[in-house]
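Asks: Dropping the sequence and predicted coords here.
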Amino acid sequence: MDVSCPRSGSMLKVWTKLKVVKQGLKELHHKDFAKLDERIEGLRVDLGKIQTQLAACPTDSNVQQSERECSETLKKFLHIQESAYRQKARIQWLQVGDSNSKLFFSAMKERIAKNTSSLIGVDVGVVRKGKQLSATDAEMLVVPISDAEIDAAIKDVYEAVKEFFRTGVMLKQVNNTSVTLVPKIQNASCVKDFRPIACCLVVYKIISKILTARMQSVIGKVCYSRKYISPRCMIKVDLKKAYDSLEWPFLKTMLSELGFPVKFVNWVMQCLYSVSYSIMINGCPTKPIPANKGLRQGDPISPYLFSLGMEYLSRCLPALADNPEFSYHPRCKKLDLTHMMFADDLLMFSRADESAVKPLFDAFTKFSLASGLEANLHKSEGSFPFRYLGVPLTTRKLSFTYCKHLIDRTVARIKSWTSKFLSYAGRLQLVKSVRFGIQLYWCQIFVMPKKVMKEIQRICRCFLWSDTDAKSRKASVSWEQLCFPKSCGGWNLKDLTVWNKAAVLKHCWALALKQDRLWVRWIHAYYIQHRDFWTIPIPNGLTWSSRKIWHNREVFLQANGVDQFVQAGKFRIQKMYKFLHPFGVQVGWKRLICNSHASPKSTFIVWLAVQNKLATKDRLISWHLNIDGTCGLYQLESESLDHLFFSCSYSKEIWRQVLIHLGVTRAVLPWQEEVQIAVKRSRSKKKKACKYSIAFIESVYCIWLQRNSKVFRDHVDPVKAVVSNIMFNVECRCQ
């Protein structure tokens, strides 16, 4: 595509081409991807009619070809539908899917309602007739992409970026930022009720990242580097709208005074001066609004510019040492500590009297007048315990009450979804995400109370087996087994208590090696004092959390040193976790579960079945439940796992017909023998063996669904319909 630009400039050329591409993408969407649901429903109806014809005339080659083409088209559109729903639902925790478009569609509707936007469908139908591409032309379109093609495609982008660094001029359209307003609360109406999410253009981000990379290599040489320490007495200052309030002239002065070249300063300031914002309101952008101060959250260079702005304060505070009225905090004088910063969170330290605090206040006031940053007085007051960077700071033992926020977050995430939309596999995936993701940050800082770990485990266990956080029915498999690797019969969940201990041992390693971190230097300066960390008694005056870290050093002594847990100069928590949590023996059926291409929800049911952990009636009776023990499908014999798979006439006929579709000519065998055959087939990577394994897993799952449908709704589908559904799933999963 060649777009001529009468006005000179590589940036304008790229911008014009992007507008043409945008129009082409709109046309492609309208012609090929509109009204997906109706297309899929129509294809399902067509496929059913063709399969009926095929059943009547199984040798008709034309009908066979029509069935293949319709099936392939349906699979393609089902994949497109799931992908679209997944993106719109923004479910980040679900890494592997069951084609659960119902879950994604529900989440998507919730997001649309919450964000008060609407969707518009366009009815466009296109029928193509006439000439088609030759086989040679078609093959040419799908050959591997070469480096030369990529260079040719983005040559204009290269020229646009180089033009900026050559001229120092930024095209305003390139630096226009789309801002989406996401409501923080329901029925949001005021500006403060929305969270702005900015999206910068790719061309600008390339320019910004180049500047960021160059600045990153030198910023450590001019910025105050003392971080990460938690003194017991401090002044907490919260900066009001920190990114939005920083004055541009102040930033330009700071860059110049720190020695950045004039040309580099002009590049950076041009990135700021050319900024404009288009606010997306219900999907419609406003006219560009020019900015006159502040930084953008989504801009790669913003954190570095903010750090350079805060460097002004970092240089003002150490100068207080020469002020006779100022006195250090008693535990900060040896390291000359006056403050600590993390982004816009600021802590300042001094002796707790008015004469010592006043110089701190004067220094901050001077910084505020120069930079435009002000303290948020409502958020800058409090007493111990209080939260800092998401975790509680307290002078006492970390109690269950202090960790209530962590438990509440876990419950909130769990309650967001119910079994109405999630299978066992979906709940398991959410449990993995919630359990490990939410507590990860806390567990690397504190030795967590055992009561907290047990409560989080209880909540997740109840949700997995009963889709609620309140009360669990009898668990089918122990939690300890779920924490085993898949090869050992588990699902590779993390044992939180063990992982917490492994993570905290990283602090012991840092103290022993005297790593160049401020908190390590602080501990050595006030407590270790040139003694050996491994042999020194636990010092008096340590906080509860520090004493807990000290107690855990015995693990290294039992492991004969730390070398086995270090790789490339870094302590590996996973290595320590494996040392503290040895796994069980491998199970014989591991490949059936680990190598399966079947849907996760089906695989989970088979995982239960091969261990005889499904809630069949014989097991329910063993739990002293007063129920009828006959088969849930035909109620002729007692229900057990061996009867349900595949001694029951209904399930036996389903598996017999599936075997015929797979081209296997043999009788249906008892459950244990069928499992052994499926395990043996799962060891092969050939497509035929893969197809067999998927068919076995999907058959067990569908039979279990039919059994539950008969027990709870008194309905069972015909064998033919079940087999058709199984084989359709097999074909889809074999792609």
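Replies: Yep, that arrived.
Asks: switch to C-alpha atoms for all contacts and neighbour counts from now on
Replies: Will do.
Asks: which residues sit in contact with Thr212?
Replies: By Cα atoms under 8 Å, 6 or more residues apart in numbering, the contact set of Thr212 is Pro300, Ile301, Tyr304.
Asks: Pull out the buried members of those residues.
Replies: The neighbour count (16 or more other Cα atoms under 10 Å) marks Pro300, Ile301 as buried among the contacts of Thr212.
Asks: From Asp299, how far off is Tyr243?
Replies: According to Cα to Cα, to the nearest Å, Tyr243 and Asp299 sit 11 Å apart.
Asks: Sorry, wrong one. I was asking about His329.
Replies: Distance, His329 to Asp299, using Cα to Cα: 37 Å.
Asks: can you map out the helices along the stretch 451-600 of the chain?
Replies: 479-482, 496-512, 518-523, 544-551, 554-558, 573-580, 590-594, 600-610 (DSSP state H, counting those that start in this stretch).
Asks: In addition, the following structure is provided for comparison:
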Amino acid sequence: MPRDVSDHCALLLKHNVKNWGHKPFRFNNIWLEHKDLREVVSKAWEEGVQKPWAALRLQQKLSNVKSALKVWNRDVFGDVDSNIQVCTTELVALDEKNERQGLTVEEGIKQKELVASIWEARSHKEQLLAQKARKKWLTCGDLNSKYFHACIRGRRSRNQILTLHVDGRWMEEAEEIKNYILNFFRVHFTSREWNRPSIDKIVMPILSEENKVGLEAAFSLEEVTCMITECVGEKSPGPDGFNFSFVKTFWNLVQNDVMKMLMEFHMNASIPKGLLSYFVALIPKTKSPQGVGEFRPISLLGCLYKIISKLLANRMKGVMEEIINEQQSAFVPGRNVFDSVLIANEVVDYVKKVRRKCFVLKVDFEKAYDSVDWRFLIYMLRKLGFGEKWVKWMEACVCGGHLSILVNGSPTKEAAIGRGLKQGDPLSPFLFLVVAEGLGALMRSAVSKGLFKGVQVGEGPEISLLQFADDTLLIGEATERNLWSIKAVLRCFELISGLKINFHKSCLMGMNVDNNFMHMASSFLNCKVGALPFCYLGLYVGDKPRRRAAWQRLIEVLRNKLVSWKHKYVSIGGRVTLINSVLNSLPLHYLSFWRMPPGVIKEVIKIQRRFLWNGVKESSKICWVRWDQVCKPTKEGGLGVKNIEWFNISLLGKWVWRGLKSPKSLWSQILSARYGCMSILLRSHVVHPKASDWWKDLALVCQQANAWLDNNLLRVIGDGGSVLFWHDRWVGEVILSETFPRLYSLAANKQSTVGENGFFVEGGIWKLLLNSLPVRASLARRGIPVINDFCTLCNNEAENVCHLFLHCRISCKIWYLVLHWLGISACLPNALDELLLSMGGFAFGKKQGRIFTTIWISVIWSL
């Protein structure tokens, strides 16, 4: 309140219970444990339904089940708290009677039944609270109901909307707030009707005919069942109230109706209006939001629509790699969130060390998902080569529907939508990539025409754009021409797609650039000027991870998380679960990219240890068990807490595996251009002093974990160019230099690759078996002058193929040694092909047969 003449302000507190409206039906997973549930659901499902469409019949059947469950929950299952109270009252009465005069046999049985009923009701209550608390884990053992109560209270407090600040005044009435929020989103999702320009002349990848046919294939029961099994059952349901736990449990009952609905959708590309209606939950983006714009809208879809959407999303995911450029690292199999961060970090480090003038523009899109123009989405689908049936399916799923906003758990009236993608729809991430590919194509066109100059690391590919969904970085040389090109490309993309760039929130960072250029560039683009390191996808690009200061943010997050927990409600078993599921997952993002310094590891372990034994109390308690014992698996007497140092090493070791597996990926090409191929890091831990801290730390990890990392890598031969013939495991599980040390000592090139020996393996063996190698006897027959035709090895007999590689006393001795080592007792045959067949006859299985063949080739190659 205004302070008037006083130097103090009065605080006005208002306390009243507002009626926000009815709460929608929600299927409770605890019902699944009741013995009568299947009968109730089956009876309601089989009621006669007269509807023309399978989707409408399904919708009506779910409505019938919903009505039956409401009645059954009220009359049979009952309120959990009431059941506990009634059973407790009866049990207390029996206990008092037992103390006074004893119980009859029937009363003793009744007493045991009441105890069992109370335990069962308490278990139901804990599961119900866990479902409401949105916890993905539930500690077995002692009950955590108080903890879940605290989580629910905290969650409701964070998500509750009691007032809104609009046009300088506070809205407080429930109906007024609901109407205002509904009107806000009605306007927000209204399409702006005007003729948008096209990008017909921009070259884009085209979907192959094989993938096009596969996308539009009929839905099989096996495909649908597999998808249902993979879905998480505890996700918040949509307007129908049913989650996938219900669908999974009653799949045998509902599958025929679901398949009929899918068949109709496949033929007609049409979805009834009721299935396209959805709730929108508002998640705060700030600690104390005051306006509707400070909430993130998340869509809660009905289970029937989600079945269709999830099926289509699974199919679409399989073709994204073909049509989405590697500059985009989101939602494409084989790519992840760290790829773009790694490329950006390497580019920034390289530019700083070679002192090249460059800039990075971090682009901020305003409400990216909500602003997508449906016409541009359909245009892009056709331009990328999707079939007409698939395009019609996408139109049916995306272009239409009605939303209802959940305000403090109560839905508003419905409003039609005219643009945007639903956050929470399984299809939305992939459809957004289709839209974002328009920006990538525009940038690639600008680069190819010489309008924009990116940054090239060594002899690697030129980097001008990095994307993770809508998180975008533009990287280029610090020139005015590049600034003009950026502004033109971004403005063009805004006009064609509907995605508005928020230049006020965008940020420009310069490397080796003077302040005058940065001020000019920021004024021209109307954006902020930033500095290194800058945050991108949750990590700081250009940071110094070997310094403790770089990890201080993470330490503070861990400490703040501890303070927020209601530790007094959690048992020690619950604390172990919290350490593994939260305290170890919070730094997961950092640990997957940076190597944690020893000092920081000690600090994190200190936080974990204190929480395990003390909670978050300031007073110190004795740690009764050593931390290394705590980190052991439960089978070995530990508590199964992850060892964060080895956790970090294993996560970083995955980079080596990914680099060896995908040497042609964009990030791997950048590393190869700067340091060489990833396999070099495993064999030589000598790192160039100008390498980035990330690469130096990865080298340390390889050095530290080389025994288990390299020893468990098995190479599959492609062109053989990156696999060492003598030193890598490419023939079964053996290393040839260790298996054949004497042959290895005779090798002329001990560092040769399999690819370098390819001529001999592919062509040399063929010539050898045809007796067509240029040995001295063959040369003499063709009139080519030779000094003599004696064997090069023994200098006693004529040199022909059979003698040189088999019957020469030196060759013969080597073959007998090899056969003895293999455990084969046999005389040498007359020909090399007979020897090969003979060795194959002693092999057990195809795998050993391939090993024996490789040994035969290796011996010949060594000779």
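Replies: Okay, I see it. Since this is a predicted model, take the numbers as computed values, not measurements.
Asks: returning to that earlier point: kindly present the helices of the stretch 451-600 of the first structure as TSV, with separate columns for distance to Thr395 of the first structure.
Replies: Converted to TSV, those look like this (distance: least, Cα to Cα, whole Å):
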stretch	distance to Thr395 of the first structure
helix 479-482	34
helix 496-512	19
helix 518-523	16
helix 544-551	8
helix 554-558	25
helix 573-580	27
helix 590-594	47
helix 600-610	46
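Asks: For the aligned residue in the second structure for Lys102 of the first structure, list the residues it contacts.
Replies: Counting by TM-score structural alignment, Lys102 of the first structure corresponds to Lys146 in the second structure. By Cα under 8 Å, 6+ apart, the contact list for Lys146 of the second structure reads Tyr569.
Asks: so is Lys146 of the second structure in a helix, a strand, or just coil?
Replies: helix (DSSP: H, G, I helix; E, B strand; the rest coil).
Asks: Cys443 of the first structure contacts Asn500, doesn't it?
Replies: Yes - using Cα atoms under 8 Å, Cys443 of the first structure is in contact with Asn500, at 5.0 Å.
Asks: Show me which of the two is the more surrounded one.
Replies: Neighbour count, other Cα atoms under 10 Å: between Cys443 of the first structure and Asn500, Asn500 has more, with 23 against 19.
Asks: ok, the more buried one to Val447 of the first structure distance?
Replies: As for Asn500 of the first structure, its distance to Val447 of the first structure is 7 Å (criterion: Cα to Cα).
Asks: What of Glu163 of the first structure?
Replies: For Glu163 of the first structure, the distance to Val447 of the first structure equals 54 Å [Cα to Cα].
Asks: separation between the residue opposite Arg351 of the first structure in the second structure once aligned and Lys260 of the second structure?
Replies: Alignment note (TM-score structural alignment): Arg351 of the first structure maps to Glu477 of the second structure. Look at Glu477 of the second structure and Lys260 of the second structure: by Cα to Cα, they are 57 Å apart.
Asks: Quick check on the two: which one has the bigger neighbour count.
Replies: More crowded of Glu477 of the second structure and Lys260, by other Cα under 10 Å: Glu477, with 23 against 15.
Asks: residues contacting the closest residue to that one other than its chain neighbours?
Replies: Nearest in space to Glu477 of the second structure, with sequence neighbours left out and distances taken as Cα to Cα, 6 or more residues apart in numbering, is Cys358 at 4.2 Å. Residues in contact with Cys358 of the second structure (Cα under 8 Å, 6+ apart) are Val351, Val455, Ile475, Gly476, Glu477, Ala478, Gly510, Met511, Asn512, Val513.
Asks: returning to what we had before: tabulate the contacts of Thr212 of the first structure (JSON lines), appending secondary structure and distance to Pro58 of the first structure.
Replies: Below are those laid out as JSON lines (DSSP: H, G, I helix; E, B strand; the rest coil; distance: Cα to Cα, whole Å):
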{"residue": "Pro300", "secondary structure": "coil", "distance to Pro58 of the first structure": "62"}
{"residue": "Ile301", "secondary structure": "coil", "distance to Pro58 of the first structure": "65"}
{"residue": "Tyr304", "secondary structure": "helix", "distance to Pro58 of the first structure": "69"}
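Asks: Using a markdown table, lay out the contacts of Thr212 of the first structure together with distance to Gly259 of the first structure.
Replies: Shown next, in a markdown table, are the contacts of Thr212 of the first structure (distance: Cα to Cα, whole Å):
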| residue | distance to Gly259 of the first structure |
| --- | --- |
| Pro300 | 21 |
| Ile301 | 18 |
| Tyr304 | 15 |
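Asks: Which stretch of the second structure lines up against stretch 721-733 of the first structure?
Replies: Stretch 721-733 of the first structure maps onto no residues of the second structure, going by TM-score structural alignment.
Asks: how distant is that stretch from the center of its chain?
Replies: Put simply, stretch 721-733 of the first structure sits 31 Å off its chain's centre (Cα atoms, centre = their mean, to the nearest Å).
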